[in-house]
Each structure stands twice: as C-alpha cells, then as structure tokens.
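> structure of the sequence below:
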Amino acid sequence: MRLTLRRRRYKYETEKAYTGWVIRFLQLFPGRSLEELGEVEVRTFLNDLVANESGGVAASTLGQAKSALLFLFKETLGRELNFIEHSQATKPKKLPVVLTIDEVKRVRKHVTGTRRLMFDLMYGSGLRHKECRRLRIKDLQIDEGTILVRNGKGEKDRVTVLPGRVRQEVIEQIEVCRVRHLQDLEMGEGEVFLPDALKRKYPAESRKFRWQWLFPSPRTRMDPRSGRYWRHHVSEDFLSKSFAKALEASGVLKNAVPHTLRHSFATHLLEGGSDIRTVQELMGHADVSTTMIYLHVMNRPGLSVKSPLDQLEATDDDEQ
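Here you go, the predicted model:
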C-alpha cells in the first residue's frame, strides 16, 4: 500500500494517515486475513468510529478513514467493494475564525524571533502553515516583492505578495540559512529533500543553497522514506505552540490557531477594498465561492445594523 501511494505521488502526510487507518482496521479483527475481510467489516469499523464512547469522530475524519480503506481494497488489492452503506458524512458549514487587526497586533506582540517572521508571512501573504514551513530560498522573489508557493493544496502553484515590511528580515533569515548551510557542507552534509524525481535527474541539486528551507530544523534527522539524513524544515509545533501561548498572553478569547492568520489575511484584504478575484488568486482557491465565505465574516464598511433591543431601550429612556 505504501508503494502504491508513493507511485501515485501521494504526500507523506496522506501516506501516514491512510496506513494508520488500515492498521486500526486490522487491529479490530485480529487473526483474520485480508481475504476474509470485506464490506461488512468496513461498515463495522466505520460504525464503530461514529458510535465511539468519546462522541464519535468528525465528518472529515470519518471521510478520511473511509477513503483509506477504499484505497486499500480497490487500489492496492484490486478488489471491488459492493455498497458499503456509509455515504459521505455531512460536514457542517462553519464560518472561519478571524482575528481583527487589533487582535492580530495583540497576539503578534507576544511572538518573537524566527516565529515572528513566520507569523508575519502567514498573515501578510496568506500562507497556510505548511506552505510557510516549506518555503525554500528560491521561492522568495525579493526584488519582485512576491512569493512563489510551490505544491500548495491540490498540488497547485501560485504567486502571492511578499510584505515590504518583512523584506529586510527575510534577507537576514536567508543569510542565517546560508551560514548554516556552509557549515553543513563542511561536515559532509547539506543535502535537502527534492520533490518528485529531481534527485535522480539532478543529483547535485540537493546540495545547492537555493533548494534549502527558509525555516530549517535546528538538527538533521533521517527521512522516513529515503533513509537519508538531512536537515528538514521546522515542525508544525515550532510555531503552533508559541502561537497558543501568545494567544493566551494577549487576552484574545477566540479559538484561533496559526491557520487563522490566513483567514484574517483574506478578510482584511476584502475589508480594505481588494477585488474578490484578486484575493481568490492570492489564496489559491479553485472556486471563487470558497473565497466568498470571507464576505460573511468581514466587518463591512458602512454596514450599521442597530439591534431592536437598543431601539426599545432608547424609547424607554425617552418616555422616562
């Protein structure tokens, strides 16, 4: 199954998630071979997830589990499954959490160093958390004032704005990376992961500075797929833990996470009068309807709705 996933160019995160669900599925039926398992057992497993004592899994989680098992049976084993009687779970439509400009300032004040630069790029460029961590030196087009986002959601590339306010900080971060890379090369390291078959086609590219991460990990580690030791980008916890502490210290009570900065980027652009099609391009949305959700959470200029209760109280005061 891992080989099939890799041959189909699935991302490593998907590989981990899918194989994890298959392991959980097989653990529910110990001692039974795959030939004995089928539609009934898949339904049992999915029903068990829904009827879990802790309240069941989210709709997206249930959908992922189902997709993993379908991939196992249909794509890996070549078996056609009959109707599983588990239609796609309805995912509730929720408005994204968005911070006001003042709240962004309050949270940002408690984030420092490299994490502050990541914070600024996510809020100032609309990057996803993963996209920010995966920025490479060559993706920063400083003279043009743009960022080339590679392999975003849906394996799509896009161009977004590089905030002028962080231009000098980005240049300084690049120089920090340059010094570290030279040290790695002197130690016989300095190799970095290359996408797809680039490593095979261009063996020397993996040691070139332009391919290095803008936010490299403080230490080298083994890549789980290739077995090579190299310096990867920082982990998800690098910013998320600091963000949670900054949120608490700021006194902002919204249920915000680093991805909230991307939502805030889009909302504040629309509030500032940016064209929705432009925002769609910067966000990398395939459909403008996805971008339009931010119209429902923005503070629209000129919109002044007065509660009838406030009007009632005003009338009572007049009568008194």
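> hey, let's count contacts and neighbours off CA atoms from now on
Noted.
> can you give me the helices in the stretch 101-250 of the chain?
Assigned by DSSP state H, counting those that start in this stretch, the helices in the stretch 101-250 of the chain fall at 101-108, 113-125, 129-133, 167-186, 198-201, 237-250.
> show me what counts as buried in the fourth one.
Neighbour counts over helix 167-186 (16 or more other CA atoms under 10 Å) mark 170, 173, 174, 177, 178, 181, 184 as buried.
> now tabulate the helices of the stretch 101-250 of the chain in CSV and tack on distance to residue 22.
Putting the helices of the stretch 101-250 of the chain into CSV (distance: least, CA to CA, whole Å) gives the following:
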stretch, distance to residue 22
helix 101-108, 40
helix 113-125, 34
helix 129-133, 25
helix 167-186, 39
helix 198-201, 30
helix 237-250, 26
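> gap between the two ends of stretch 219-227?
End-to-end distance of stretch 219-227 (CA to CA, to the nearest Å): 16 Å.
> sorry, back to before: residue 289 is nearest to which of the helices of the stretch 101-250 of the chain?
For residue 289, the closest of the helices of the stretch 101-250 of the chain is helix 113-125, at 20.2 Å, according to CA to CA.
> packing partners of the helix or strand encompassing residue 64?
According to DSSP states H and E, residue 64 maps onto helix 59-70. Where contact means 3 or more CA pairs under 8 Å, 6 or more residues apart in numbering; DSSP states H and E, helix 59-70 is packed against helix 12-27, helix 39-50.
> could you check the angle it makes with helix 12-27?
Computed by axes from the mean of the first three to the mean of the last three CA atoms, to 10 degrees, the angle separating helix 59-70 from helix 12-27 equals 70 degrees.
> how close does the residue nearest to residue 230 when sequence neighbours are not counted get to residue 192?
Spatial nearest neighbour of residue 230, excluding adjacent residues (CA to CA, 6 or more residues apart in numbering): residue 220 at 5.0 Å. Residue 220 sits 10 Å away from residue 192, taking CA to CA as the criterion.
> now the common contact residues for these two.
230, 231, 232 (CA atoms under 8 Å, 6 or more residues apart in numbering).
> ok, so of those, who is nearest residue 213?
Of all the shared contacts of residue 220 and residue 192, residue 213 sits closest to residue 232, with 7.3 Å by CA to CA.
> contact partners for the closest one?
By CA under 8 Å, 6+ apart, the contact list for residue 232 reads 192, 193, 213, 216, 217, 220, 221.
> and the two most separated of these?
So, the contacts of residue 232 by CA to CA: farthest apart are 213 and 221, at 14.4 Å.
> which one of those two has more residues nearby?
Between residue 213 and residue 221, residue 213 has the larger neighbour count (other CA atoms under 10 Å), namely 25 against 13.
> with adjacent residues omitted, what lies nearest to residue 276?
Here the nearest residue to residue 276 in space, its sequence neighbours aside, is residue 270; by CA to CA, 6+ apart that works out to 6.8 Å.
> roughly how far does residue 132 sit from residue 218?
16 Å.
> of these two, who's got more company?
residue 132 (22 against 11).
> what's the spacing between the helix or strand harbouring the residue nearest to residue 276 and its chain's center?
Per DSSP H and E: residue 270 is located in helix 260-271. Relative to the mean C-alpha coordinate of its chain, helix 260-271 is positioned 16 Å out (CA atoms, centre = their mean, to the nearest Å).
> this one as well, want them side by side:
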Amino acid sequence: MGEQEIVDFLNHLATKRNVSASTQNQALSALLFLHQQFLDRKLGRLDATLRASKPARVPVVLTRAEVRALLAHVRPPYRLMAELLYGSGLRLLECLRLRVKDIDFGYSRIVVRSGKGEKDRVTMLPGRLRQALKEHLAHAKAVHERDVQSGFGSVHLPDALQRKYPNAHRAWMWQYVFPAAKRSIDPISSRVQRHHVSEKLL
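Below is the predicted model of the structure:
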C-alpha cells in the first residue's frame, strides 16, 4: 500500500463511511506505525487527504433558575466559591488560589494571577457578592489573626516573592481568600502553614 492508496483509504473513511475525525486520525496513526516500525518504509506527503470534520457542539448553558437551584444545594463557604466561579468566570484553581490582595472592592474587580497560560488577567467582581465576600474575608482575617497569635499565620509564597519579601508570608494581604480549615506542613519549607481549600472538597 503506497501513499495514494493510503490517501484513497482515508478519503473513503471520511466521505463514504462518515467516520469521526478521531477515527480517521486513529487509522492514519496505525498506518504510519505499520510502515515505519514493521515495513521500515517512510511515507511521503499525504496532502490530498480529506480530513473528517469535527461536529460543532452547542454548549449547554443553564438557565438562571437552574443556577439558583444548583447553588441552593451548596453549603458555605463553598457556595460563595461557586457563585464566584459562575459570576466572575473564574476557573476552579483560579478561585482557590486567590489572595486577599487580588480582590479590589474599589474597582469591583478580581485580579487573576498566573491563570491559563501563566497569564494574569482581570475579571469583574459581581456586585451582589460584595457583601458576602467582605463578611467571608472578615472571618478569614479573624482566623489568620488567631494563627499569628499562636505563632503561625504563614502562607506559601512563590520562591521569588519569598526571597524579595522574606516576611510577607505572614502578611494578611498575601493570605488565601479561601483558607483551609486546618494548618498543614509545607513539604518544601517544612513550615506550618495554612493552605487554600483543596479542590477535592468541591
């Protein structure tokens, strides 16, 4: 089977058999593997191959009533997290990794650090969540202050920041918005810290 026969076969799959793009790609990969590994023959260009099209999928969007019904079954503080995911367009880890300083009540915005592609971005802070978020932060700050009084109150910082600001790991502004219920030992620094809520709990 030469290049033209392979092209004809792949085109047959796409036009006559109406296979999916993944099935056609799997067939191509199998043929390439056969020729290169067993027949010791390198195939030429297969530019004439007609690619099977991927079907366009319409995204599933919940209605407002469905969203309210869903959120009604989420208990605090996870409900506030879910509302931020929905209202601010945050990804799960972006929400969990928020620091206090990333919440800008003055401009009603949230700064996302090192998001997808390690890029920073700014998203909106929904007005209806402002008060709930302020109350949540007041509770989180009280927990942090108790930690500090007990000789703890530390949080993980990126290495560069830790070197530049050696005392910042205890500052309130660097604490996680959604701190874990219990302190834990950082495996890198061996320091007792309070990490953010685990994504496994959501």
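> from the contacts of residue 232 of the first structure, which is closest to residue 242 of the first structure?
Proximity of the contacts of residue 232 of the first structure to residue 242 of the first structure (CA to CA) peaks at residue 217, which lies at 15.9 Å.
> so which of the helices of the stretch 101-250 of the first structure is nearest residue 282 of the first structure?
Using CA to CA, the helices of the stretch 101-250 of the first structure put helix 113-125 closest to residue 282 of the first structure, at 7.9 Å.
> and the closest one, which stretch of the second structure?
Under TM-score structural alignment, helix 113-125 of the first structure corresponds to residues 76-88 of the second structure.
> for stretch 26-34 of the first structure, same thing?
Going by TM-score structural alignment, stretch 26-34 of the first structure sits over no part of the second structure.
> ok, stretch 211-230 of the first structure next?
Under TM-score structural alignment, the match for stretch 211-230 of the first structure is residues 174-193.
> returning to that earlier point: what's the ChimeraX line that selects buried ones from the contacts of residue 232 of the first structure?
The following ChimeraX line selects those of those that are buried, judged by 16+ other CA under 10 Å:
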select :192,193,213,216,217,220
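> wait, which of the contacts of residue 232 of the first structure is closest to residue 147 of the first structure?
residue 213 (13.7 Å).
> confirm for me that that closest one is in contact with residue 233.
Yes - using CA atoms under 8 Å, residue 213 of the first structure is in contact with residue 233, at 5.8 Å.
> shared neighbours of the two, which are they?
Contacts common to residue 213 of the first structure and residue 233, judged by CA under 8 Å, 6+ apart, are 133, 134.
> just to revisit the earlier point, the contacts of residue 232 of the first structure in strands, which ones?
Among the contacts of residue 232 of the first structure, the residues falling in strands (DSSP state E) are residue 221.
> let me know the closest of the contacts of residue 232 of the first structure to residue 121 of the first structure.
Nearest to residue 121 of the first structure among the contacts of residue 232 of the first structure is residue 213, at 14.6 Å by CA to CA.
> how much space between the closest residue to residue 167 of the first structure other than its chain neighbours and residue 61 of the first structure?
What sits nearest to residue 167 of the first structure in space, not counting adjacent residues and going by CA to CA, 6+ apart, is residue 142, at 7.0 Å. Separation of residue 142 of the first structure from residue 61 of the first structure (CA to CA): 39 Å.
> which one's more surrounded, these two?
When neighbours are counted by other CA under 10 Å, residue 142 of the first structure and residue 61 differ, and residue 142 comes out ahead with 16 against 13.
> that older thread, what residues are up against the residue nearest to residue 230 of the first structure?
Contacts of residue 220 of the first structure (CA under 8 Å, 6+ apart): 229, 230, 231, 232.
> could these be laid out in CSV, adding distance to residue 316 of the first structure?
Formatted as CSV, those follow (distance: CA to CA, whole Å):
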residue, distance to residue 316 of the first structure
229, 74
230, 72
231, 69
232, 66
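> out of those residues, which are buried?
Counted by 16+ other CA under 10 Å, those give 229, 230, 231, 232 as buried.
> closest one of those residues to residue 21 of the first structure?
Residue 21 of the first structure has its nearest neighbour among those in residue 232, at 25.9 Å by CA to CA.
> what stretch of the second structure lies opposite stretch 291-298 of the first structure in the alignment?
Under the criterion TM-score structural alignment, stretch 291-298 of the first structure matches nothing in the second structure.
> do stretch 161-178 of the first structure as well
Mapped onto the second structure using TM-score structural alignment, stretch 161-178 of the first structure spans residues 124-141.
> just how off-centre is the matching stretch within its chain?
Relative to the centre of its chain, stretch 124-141 of the second structure is centred 22 Å away, using CA atoms, centre = their mean.
> pick the most deeply packed of the helices and strands packed on helix 59-70 of the first structure.
Burial of those is given as mean neighbour count (mean count of other CA atoms under 10 Å); helix 39-50 ranks first at a mean of 16.
> now do that helix: which elements does it pack against?
Counting contacts by 3+ CA pairs under 8 Å, 6+ apart, helix 39-50 of the first structure is packed against helix 59-70.
> mind listing what's buried along the helix it packs on?
For helix 59-70 of the first structure, burial by neighbour count (16+ other CA under 10 Å) applies to 62, 63, 64, 65, 66, 68, 69, 70.
> any chance of these in CSV with distance to residue 128 of the first structure as columns?
Output for these, formatted as CSV (distance: CA to CA, whole Å):
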residue, distance to residue 128 of the first structure
62, 23
63, 22
64, 20
65, 24
66, 26
68, 24
69, 28
70, 28
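> going by distance to residue 290 of the first structure, which of the residues you listed wins?
Nearest to residue 290 of the first structure among these, with distances taken as CA to CA, is residue 63, at 20.1 Å.
> so what does the closest one match up with in the second structure?
The pairwise alignment with the second structure leaves residue 63 of the first structure unassigned, based on TM-score structural alignment.
> just to revisit the earlier point, what's the closest of the helices and strands packed on helix 59-70 of the first structure to residue 283 of the first structure?
Nearest of those (CA to CA): helix 12-27, 21.7 Å.
> the closest one to helix 39-50, inter-axis angle?
Using the same axes, to 10 degrees, helix 12-27 of the first structure lies at 110 degrees relative to helix 39-50.
> now do helix 12-27 of the first structure: which elements does it pack against?
Contact partners of helix 12-27 of the first structure among helices and strands, from 3+ CA pairs under 8 Å, 6+ apart: helix 2-7, helix 59-70.
> name the residues of the shortest one that are buried.
So that's helix 2-7 of the first structure. The neighbour-count check on helix 2-7 of the first structure (16+ other CA under 10 Å) flags 2, 5 as buried.
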